[in-house]
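> Provide a 3D model corresponding to the input given below.
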Amino acid sequence: EAIKTVPATISGDFERFMKWADDRRRLKIRTNADTPRDAAQAVAFGAEGIGLVRTEHMFFEGDKIKAIREMIVAKTDDQMKAALDKLEPMQQKDFEGIYEAMEGRPVTIRYLDPPLHEFVPTNPDDIKELAKEMNIGEDELNQVISNLHEVNPMMGHRGSRLAVSNPGIAKMQTAAVIKAALNVNKAHPEWNIVPEIMLPLIGDLAELKYVKKIVTTTADEIIKEAGSDMKYHVGTMIEVPRAALLADEIAKEAEFFSFGTNDLTQLTFGFSRDDAGKFLPQYYSAKIYENDPFARLDQNGVGKLVEMAANLGRQTRPDIKLGVCGEHGGDPASIHFVDKVGLNYVSCSPYRVPIARLAAAQATIENEK
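The predicted structure follows:
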């Protein structure tokens, strides 16, 4: 919108400048987008795909939050299935909207990542209202919420750990992704959509194999029933340091890696992004750290894990696709580093795409020198 308000000559110069940048950069600028609107905005800014769809953001809208709360308080398999059956078409509709907006460009969909306690209320009045909506006792709901409490939820029951303990969630999300892709592909066969399913917070090959089996069994059945030969890829986020150390093993099952550098930074430094703001200013003034490691990638520590994991992954799977997602994907210095390491794409928020496109071109030129 801002570009439209400036004189045509300046706008034209900007477009020529961005074309110059696009002709020179190696890295693709995928974007983080959770809605069709975000996806369309990213494309308008020149994004070549989506590197991170955070499916949990979809659950907070309208009736979806009610359905996921029904899933959380479910006491029987039938109750769990009923809740998941409500969620599936809602997720499918969201995915269809994103696929439509991206017009055949690659889309990487991350499965449910945050701990379940984020979906339940903490205010007593809200708890009382939810108990009434869910038709359960207030004491019973309080017990459920209490059971969800974790001392350190960032390092607790979240990511693919949810899929191990609740396989129905992964099955539901897989069905929604595949059915959405099939529907949009049917309407637009020229797009040849190939879903990219990303499993978060994996730390072990056996863990990845377990969750991937849930995905592939569900996906293959749906594709077969549709009489389709649609392909899809299953990969993982490298955000647990152990996954970076074992990347050659992880790559046996993962068709792509996306480095979730936000969590990888938290787990490598040993402090959370939410809490670090209380003490990091003192670290800057004492010259212990020069920059906020959540804004600019720590190349010496976290970056070493990224480079090592990329090299190990390529040893096992030479054609593995490698990307980085998170706000580091929009930081010029971080982009310069991941281009040097040889990653294929960076993914950032839609409004940082133009900066990332320019930074990627500058990084390519500089690194080639």
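> please make it C-alpha for all contacts and neighbour counts, starting now.
Fine.
> tell me what the helix ranked longest in the chain is packed against?
Ranked by number of residues, the top helix in the chain under DSSP state H is helix 77-102. If you count contacts as 3 or more Cα pairs under 8 Å, 6 or more residues apart in numbering; DSSP states H and E, helix 77-102 packs onto helix 36-44, helix 64-73, helix 167-187.
> out of the ones you listed, nearest to residue 361?
Nearest of the helices and strands packed on helix 77-102 to residue 361, taken as Cα to Cα: helix 36-44 at 18.0 Å.
> could you give the angle of that closest one to helix 77-102?
On the basis of axes from the mean of the first three to the mean of the last three Cα atoms, to 10 degrees, helix 36-44 is oriented at 30 degrees to helix 77-102.
> and helix 36-44, what's buried?
Of all the residues in helix 36-44, those buried under the rule 16 or more other Cα atoms under 10 Å are 36, 38, 39, 40, 41, 42, 43.
> check the gap between the second one and residue 196 for me.
Looking back up the chat, that one is residue 38. 18 Å (Cα to Cα, to the nearest Å).
> and if you look at the last one?
Using Cα to Cα, one gets 18 Å for the distance from residue 43 to residue 196.
> same question for the third one.
Computed with Cα to Cα, the distance linking residue 39 and residue 196 is 16 Å.
> turn the helices and strands packed on helix 77-102 into a markdown table, columns for distance to residue 138.
As requested, the helices and strands packed on helix 77-102 are exported to a markdown table (distance: least, Cα to Cα, whole Å):
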| stretch | distance to residue 138 |
| --- | --- |
| helix 36-44 | 37 |
| helix 64-73 | 12 |
| helix 167-187 | 25 |
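> residue 283 is nearest to which of the ones you listed?
Closest among the helices and strands packed on helix 77-102, using Cα to Cα: helix 36-44, at 35.3 Å.
> show me what the closest one is packed against.
If you count contacts as 3+ Cα pairs under 8 Å, 6+ apart, helix 36-44 packs onto helix 77-102.
> neighbours around residue 16, how many?
A count of nearby residues for residue 16, using other Cα atoms under 10 Å, gives 12.
> could you measure from it over to residue 22?
In this structure, residue 16 and residue 22 are 10 Å apart, going by Cα to Cα.
> what do you get for residue 273?
Between residue 273 and residue 22 the computed distance is 33 Å (Cα to Cα).
> one more to line up against the first:
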Amino acid sequence: MTYIYAFDHKHRKSPMSLKDLLGGKGANLAEMMSVLHLPVPHGFTVTTDACRDYMHGGWPKSLDKEITLQVAALERKMKARLGDPSSPLLVSVRSGAKFSMPGMMDTVLNLGLNDKSVVGLARTTNDERFSYDSYRRFISMYGRIVLGIDGPKFEHPFDAAKKSAGVKSDADLPAAALKALCETYKQVVKAETGREFPQDPMKQLRGAIEAVFRSWNGARAIAYRVREKISHDLGTAVNVQAMVFGNRDNNSGTGVGFTRNAATGENKPYGDFLVNAQGEDVVAGIRNTETLDDLKRQFPAIHAELMTIFDRLERHYKDMCDTEFTIDQGKLWMLQTRVGKRTGAAALRMAVDMTKPTGSGKAAWKISKKEALMRVAAEHLDQVLHPQFANKSKALTKGLAASPGAAVGSVYFTADDAAAAAGRGEAVILVRSETSPEDVHGMMVAKGILTARGGLVSHAAVVARGWGTPAIVGADSVHIDGKQFTVGDTVVREGDVISLDGTTGEVMIGAMTLAAAEPTKEFHTILKWADEIRKGKMAVRANADTDEDALKAR
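Predicted coordinates:
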């Protein structure tokens, strides 16, 4: 059995039809590289077969040999070698299940760095700061994800380093501070595990692949699959990809973009990006992001190229796509695409809009009414019928409207406390500086989500939209301190009731009155089309005992 396929492998079928084997991310990377010929860094996919065999019987015997062969092939393509001080190749290791599970499994970036190759990277790039920034990120990620060390063990020294250097932004830490931070992080690894940080890149790679396999059965991934009704037997693929660097300099950056608005369905691209950063900085919400309009002002040529790629992806997939991209010293690279998650209102609007031609001439495309109906799930219809506010008081503060709808509930500041309160029957609003995958059990039970940091593609925003949960992100006037938050002179404590308007981004004190929602025009259009298509094929009958029941049934 073959366990690994390169992104440029010539499959007998279209790669995007092989999600059972390659996972969603691997299938779409292969599709972008081998079919669409987009700028995608080379790499390979360890298949779901390998993960399932690992879950049932441990590490497959032939997998090490295949990994060695694939790494050698990748080194030839990239003209660099894993761990080589003179020309170091670095890779990312990412999960990629058949069905999208945003943030629920693990990722490791900058793998291949060690005490020797970081010196080589600094020499070949003539940039010591970039090299040690990449190394400190790698040690921290590997320590948390592969070695199981608690995140705060790395976060506290990092915050202390910024304070000592007198800077607020990660990007402003000088090379000397980052170099010292790497030594501190290695000491943390030694203290927590009793072993030195691993220096052999092939051992690093096996550890990272195995960690992704293990994360399939992590608590947060299981909770997400239960919520989304995804089978626990599918397993995940693992994608190993040559690194490109958004954190190289101020001519570099990283972002996440949607070809249409995933909250409203408007046919206008939107997304978030950061200059001099890596991808996890955007989705983790640890820094407030900039918009695609800001990208256009700072990198006009890159923005134009990205918009052209967005058009090609929509035409190819005939759907709204969610993408990840990196700018490495002025060159655009595509790192991922998938059919994007969306709110109920957005699903209805997109389904109706896409039955009309998009584009012009030979590039125009559209979907049928039947296909539009198949894209609208019962939960999408349910979401647009959720109550809205009948009236509102003056807003305490305002953030980014990440997921529409009205929510009223008691404030709780941890996922555990939110889950416990929901278990007692309380309506809960989860308030966090930013959410992470570890918060998923609290997010599942929350009526609404409020974060102080993050953008429209942060973890909180993406998950909330997928579940139809009202959410406001990036409310930077919200200052959380233990079990309370303040906005100016106003203090909101645990258990206090607030109201969130996820459509406008407004946060209000107290419980606003809710009223029935008015269905959108697309709601009525979809129901009309459903009646037309089912006519003569399916009838609906009702058991009516009275005249009143009969009238209702009609």
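> drop the TM-score for these two in here.
In this superposition the chains share a TM-score of 0.28, using TM-score structural alignment, normalised by the length of structure 1; 169 aligned residues with a Cα RMSD of 6.7 Å.
> thinking again about what came up before, same list (the buried residues of helix 36-44 of structure 1) but as CSV, adding distance to residue 304 of structure 1.
Putting the buried residues of helix 36-44 of structure 1 into CSV (distance: Cα to Cα, whole Å) gives the following:
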residue, distance to residue 304 of structure 1
36, 35
38, 32
39, 31
40, 34
41, 33
42, 30
43, 32
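> ok, those residues vs residue 85 of structure 1, which is closest?
Closest approach between those and residue 85 of structure 1, by Cα to Cα: residue 36, at 22.5 Å.
> how about the closest one: what's its closest non-neighbour residue?
residue 98 (4.5 Å; Cα to Cα, 6 or more residues apart in numbering).
> please apply the same query to residue 79 of structure 1.
Nearest non-adjacent residue to residue 79 of structure 1 (Cα to Cα, 6+ apart): residue 71, at 7.2 Å.
> out of the buried residues of helix 36-44 of structure 1, who's nearest residue 84 of structure 1?
Distance to residue 84 of structure 1 across the buried residues of helix 36-44 of structure 1 (Cα to Cα) is lowest for residue 36, with 22.4 Å.
> thought residue 53 was touching the closest one, still the case?
No - the criterion here is Cα atoms under 8 Å, and residue 36 of structure 1 misses it with residue 53 at 10.4 Å.
> shared neighbours of these two, anything?
Common contacts of residue 36 of structure 1 and residue 53, defined by Cα atoms under 8 Å, 6 or more residues apart in numbering, are absent altogether.
> on that earlier part again, and the residue nearest to residue 36 of structure 1, how far from residue 170 of structure 1?
19 Å.
> did I read that right, residue 52 of structure 1 in a strand?
Yes - membership of residue 52 of structure 1 in a strand is supported by DSSP: H, G, I helix; E, B strand; the rest coil.
> what about it, how many neighbours?
27.
> correct me, but it touches residue 38?
No - with contact defined as Cα under 8 Å, residue 52 of structure 1 does not count as touching residue 38 (11.6 Å).
> quick one: list the elements packing against the helix or strand encompassing residue 337 of structure 1.
Assigning secondary structure by DSSP states H and E places residue 337 of structure 1 in helix 332-341. Packing contacts for helix 332-341 of structure 1, counted by 3+ Cα pairs under 8 Å, 6+ apart, involve helix 302-316, helix 353-368.
> wait, which of the ones you listed is closest to residue 269 of structure 1?
helix 302-316 (8.4 Å).
> packing partners of the very next helix or strand once past the closest one?
Downstream of helix 302-316 of structure 1, the first helix or strand assigned by DSSP H and E is strand 321-325. Secondary-structure packing of strand 321-325 of structure 1 (3+ Cα pairs under 8 Å, 6+ apart): strand 50-54, strand 256-260, strand 345-348.
> the same query, at a cut-off of 7 Å, please.
strand 256-260, strand 345-348 (3 or more Cα pairs under 7 Å, 6 or more residues apart in numbering; DSSP states H and E).
> tilt between it and helix 332-341?
Following the same axes, to 10 degrees, one obtains 170 degrees for the angle between strand 321-325 of structure 1 and helix 332-341.
> angle of strand 321-325 of structure 1 against strand 256-260?
Using the same axes, to 10 degrees, strand 321-325 of structure 1 lies at 20 degrees relative to strand 256-260.
> who has more neighbours out of residue 273 and residue 22 of structure 1?
More crowded of residue 273 of structure 1 and residue 22, by other Cα under 10 Å: residue 22, with 18 against 15.
> among the helices and strands packed on helix 332-341 of structure 1, which comes closest to residue 32 of structure 1?
Ranking those by their distance to residue 32 of structure 1 (criterion: Cα to Cα) puts helix 353-368 first, at 9.7 Å.
> hmm, back to that, what is the orientation angle of the helix holding residue 337 of structure 1 with helix 353-368?
Interaxial angle of helix 332-341 of structure 1 relative to helix 353-368 (the same axes, to 10 degrees): 50 degrees.
> would you indicate which residues of helix 332-341 of structure 1 are buried?
Burial within helix 332-341 of structure 1, assessed by neighbour count using 16+ other Cα under 10 Å, is assigned to 332, 333, 334, 335, 336, 337, 338, 339, 341.
> need these in JSON lines (columns: distance to residue 233 of structure 1).
Converted to JSON lines, the buried residues of helix 332-341 of structure 1 look like this (distance: Cα to Cα, whole Å):
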{"residue": "332", "distance to residue 233 of structure 1": "29"}
{"residue": "333", "distance to residue 233 of structure 1": "30"}
{"residue": "334", "distance to residue 233 of structure 1": "27"}
{"residue": "335", "distance to residue 233 of structure 1": "25"}
{"residue": "336", "distance to residue 233 of structure 1": "27"}
{"residue": "337", "distance to residue 233 of structure 1": "26"}
{"residue": "338", "distance to residue 233 of structure 1": "23"}
{"residue": "339", "distance to residue 233 of structure 1": "23"}
{"residue": "341", "distance to residue 233 of structure 1": "23"}
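> just give me the closest of the residues you listed to residue 310 of structure 1.
Distances from residue 310 of structure 1 to these, taken by Cα to Cα, are shortest for residue 341, at 7.8 Å.
> hang on, the earlier thing: in JSON lines: the helices and strands packed on helix 332-341 of structure 1, plus distance to residue 211 of structure 1 and mean neighbour count.
Output for these, formatted as JSON lines (distance: least, Cα to Cα, whole Å; neighbours: other Cα atoms under 10 Å):
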{"stretch": "helix 302-316", "distance to residue 211 of structure 1": "19", "mean neighbour count": "20"}
{"stretch": "helix 353-368", "distance to residue 211 of structure 1": "32", "mean neighbour count": "21"}
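> in JSON lines: those helices, plus distance to residue 185 of structure 1.
Output for these, formatted as JSON lines (distance: least, Cα to Cα, whole Å):
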{"stretch": "helix 302-316", "distance to residue 185 of structure 1": "31"}
{"stretch": "helix 353-368", "distance to residue 185 of structure 1": "27"}
